[in-house]
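Enquirer: Mind folding the following:
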Amino acid sequence: MTLPSEAPNTLGNAIGEARSKWGWFVALGVLLLIFGVIAFGNLVIATVASVYVVGTLMLVAGIVEIAHAFGVKDWSGFFWWLLSGLLYAIAGFLAFYNPLLASAVLTFLLAVSLVASGLLRLWVGLKNRQASGWGWIVAAGIVTALAGLIIALGWPINSLWVLGLFLAIDLIFQGWTFIAFGLALRR
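Expert: Alright, predicted model coming up:
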């Protein structure tokens, strides 16, 4: 058990160890940045790669749930776990079988989620007008809902590139973050 007096030493040791590895953070950042630029270069392939990742996760989750179903003792529990696992596994298989259809479905779900999330933020912000910073919540809600609407208005044609665009942007931001973190550790 760690004593409270030992906690700063543990934190100091962790920071010292991370500082000694600053180059690895920068290297990972550069690699992620390169992957992000490659993804930007071909958004359709990046979209298909995203679909394959989601499909793999769903297939694995489905297999795990099917295996779990056989560990459930009562019939109704077994049936629901088996059904859930089968649906996950089928959805994962379909992502591999027809990645373009899967990208259309995922893009539509993304659009719906963004609109719903944006409207919820807008509602929360307006409901809390007496709180400091409520305008930022409203602004974030408007931007998020508009992003969802723009995606929905371009659907299904934009489903060929939207997921790839999100992946490319995420990889680039992660890359810059790791580079900045590694360089900060170096100082």
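Enquirer: contacts and neighbour counts: CA atoms only from here.
Expert: Noted.
Enquirer: hey, where'd the helices end up in this protein?
Expert: According to DSSP state H, the chain carries its helices in the segments 7-20, 22-41, 43-69, 75-97, 99-127, 134-154, 162-186.
Enquirer: who does the second one touch, helix- and strand-wise?
Expert: Meaning helix 22-41. Where contact means 3 or more CA pairs under 8 Å, 6 or more residues apart in numbering; DSSP states H and E, helix 22-41 is packed against helix 43-69, helix 162-186.
Enquirer: rerun that using 10 Å as the cut-off
Expert: helix 7-20, helix 43-69, helix 162-186 (3 or more CA pairs under 10 Å, 6 or more residues apart in numbering; DSSP states H and E).
Enquirer: To compare with the earlier structure, here is another sequence to fold:
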Amino acid sequence: MEKPKPIDLQQMREAMLSFLQQHWKIFLLEGLIFVILGTLAVIAPHVSTIGITLFLGWLLLLGGIVQLVRSVGLMTMPGFGLWFFIGAAQTAVGYYLIKNPTQGSLTLTLIITVFFVIEGISKVSLALMMRPLAHWGSMFFTGITAICFAFAVWLGWPETGYWVLGLFLGVNMMLLGWVLIRISLHHKTTS
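Expert: Prediction:
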């Protein structure tokens, strides 16, 4: 068996630099689109929250139906009952999100809020373990931020559940857009 070649990071960086310099306009356009879409999501977070919920609902519903059809078609397969159960659960959750997108957005927001609490506590714990190392404070900060976010969502519950997912999507898209714009403009000036 032939040994895989090690990745030459310098060559990869040079290729990336060349590509960015040649195609900076594409990255600029993409960045502008993300900023516009993100701004729209921030302006109308309730609409984008419902959109996220419906999109996820359709993905789950269609995926669940595919699993149900496959499991019924292969009933003699070991674990048939578990495969069927997974498909039925996925189909039911997808249908629920599509049928009740407002209630579904509340459920999704609650799940994400619990995740942020767990993530925040974990990051604070890791930061304290890393404490003498460089940048442990950044890890600590992100942990505290996640906990504060969860607390803010919880304080405004249930109203925050109707718009917070859309707001997050919008802010995330805007940040990505600005990063792409900065990268593209930097590489325009160096080409």
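Enquirer: where does the TM-score land?
Expert: With the length set by TM-score structural alignment, normalised by the length of the first structure, the two chains reach a TM-score of 0.84; 186 aligned residues with a CA RMSD of 2.8 Å.
Enquirer: that older thread, distance to Met1 of the first structure and mean neighbour count for the helices of the first structure - can I get that in CSV?
Expert: CSV is the format used below for these (distance: least, CA to CA, whole Å; neighbours: other CA atoms under 10 Å):
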stretch, distance to Met1 of the first structure, mean neighbour count
helix 7-20, 11, 12
helix 22-41, 29, 19
helix 43-69, 35, 20
helix 75-97, 39, 18
helix 99-127, 42, 19
helix 134-154, 42, 18
helix 162-186, 29, 20
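Enquirer: Distance to Phe79 of the first structure for the helices and strands packed on helix 22-41 of the first structure - can I get that in a markdown table?
Expert: Shown next, in a markdown table, are those (distance: least, CA to CA, whole Å):
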| stretch | distance to Phe79 of the first structure |
| --- | --- |
| helix 7-20 | 48 |
| helix 43-69 | 7 |
| helix 162-186 | 34 |
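Enquirer: Show residues contacting stretch 94-101 of the first structure.
Expert: With CA atoms under 10 Å, 6 or more residues apart in numbering as the test, stretch 94-101 of the first structure has contacts from 44, 47-56, 58-59, 88-89, 91, 93, 102-103, 105-107, 156, 159-160.
Enquirer: What residues does the spatially most central residue of the second structure make contact with?
Expert: Centroid-nearest residue in the second structure: Leu169, 8.1 Å away (criterion: CA atoms, centre = their mean). Contact partners of Leu169 of the second structure, counting by CA under 10 Å, 6+ apart, are 37-39, 41-42, 45, 48-49, 52.
Enquirer: Looking at those, which is nearest Ala134 of the second structure?
Expert: Set against Ala134 of the second structure, the nearest of the contacts of Leu169 of the second structure by CA to CA is Gly38 (33.3 Å).
Enquirer: how close does the aligned partner of Val54 of the first structure in the second structure get to Gln90 of the second structure?
Expert: Superposed on the second structure with TM-score structural alignment, Val54 of the first structure falls opposite Leu56. Between Leu56 of the second structure and Gln90 of the second structure the computed distance is 11 Å (CA to CA, to the nearest Å).
Enquirer: same deal with Val164 of the second structure?
Expert: Taken as CA to CA, the span from Val164 of the second structure to Gln90 of the second structure is 24 Å.
Enquirer: Val44 of the first structure contacts Ala168, correct?
Expert: No: using CA atoms under 10 Å, Val44 of the first structure is not in contact with Ala168; the gap is 11.0 Å.
Enquirer: Would you mind listing the residues touching both of the two?
Expert: With CA under 10 Å, 6+ apart, Val44 of the first structure and Ala168 have common neighbours Val162.
Enquirer: Val37 of the first structure -> the second structure?
Expert: Using TM-score structural alignment, Val37 of the first structure sits opposite Thr39 in the second structure.
Enquirer: what do you get for Gly148 of the first structure?
Expert: Using TM-score structural alignment, Gly148 of the first structure lines up with Ala150 in the second structure.
Enquirer: That match: what's it in contact with?
Expert: Ala150 of the second structure touches 109-110, 112-118, 120, 144, counting by CA under 10 Å, 6+ apart.
Enquirer: With Met16 of the second structure instead?
Expert: Each residue near Met16 of the second structure by CA under 10 Å, 6+ apart is listed here: 10, 22.
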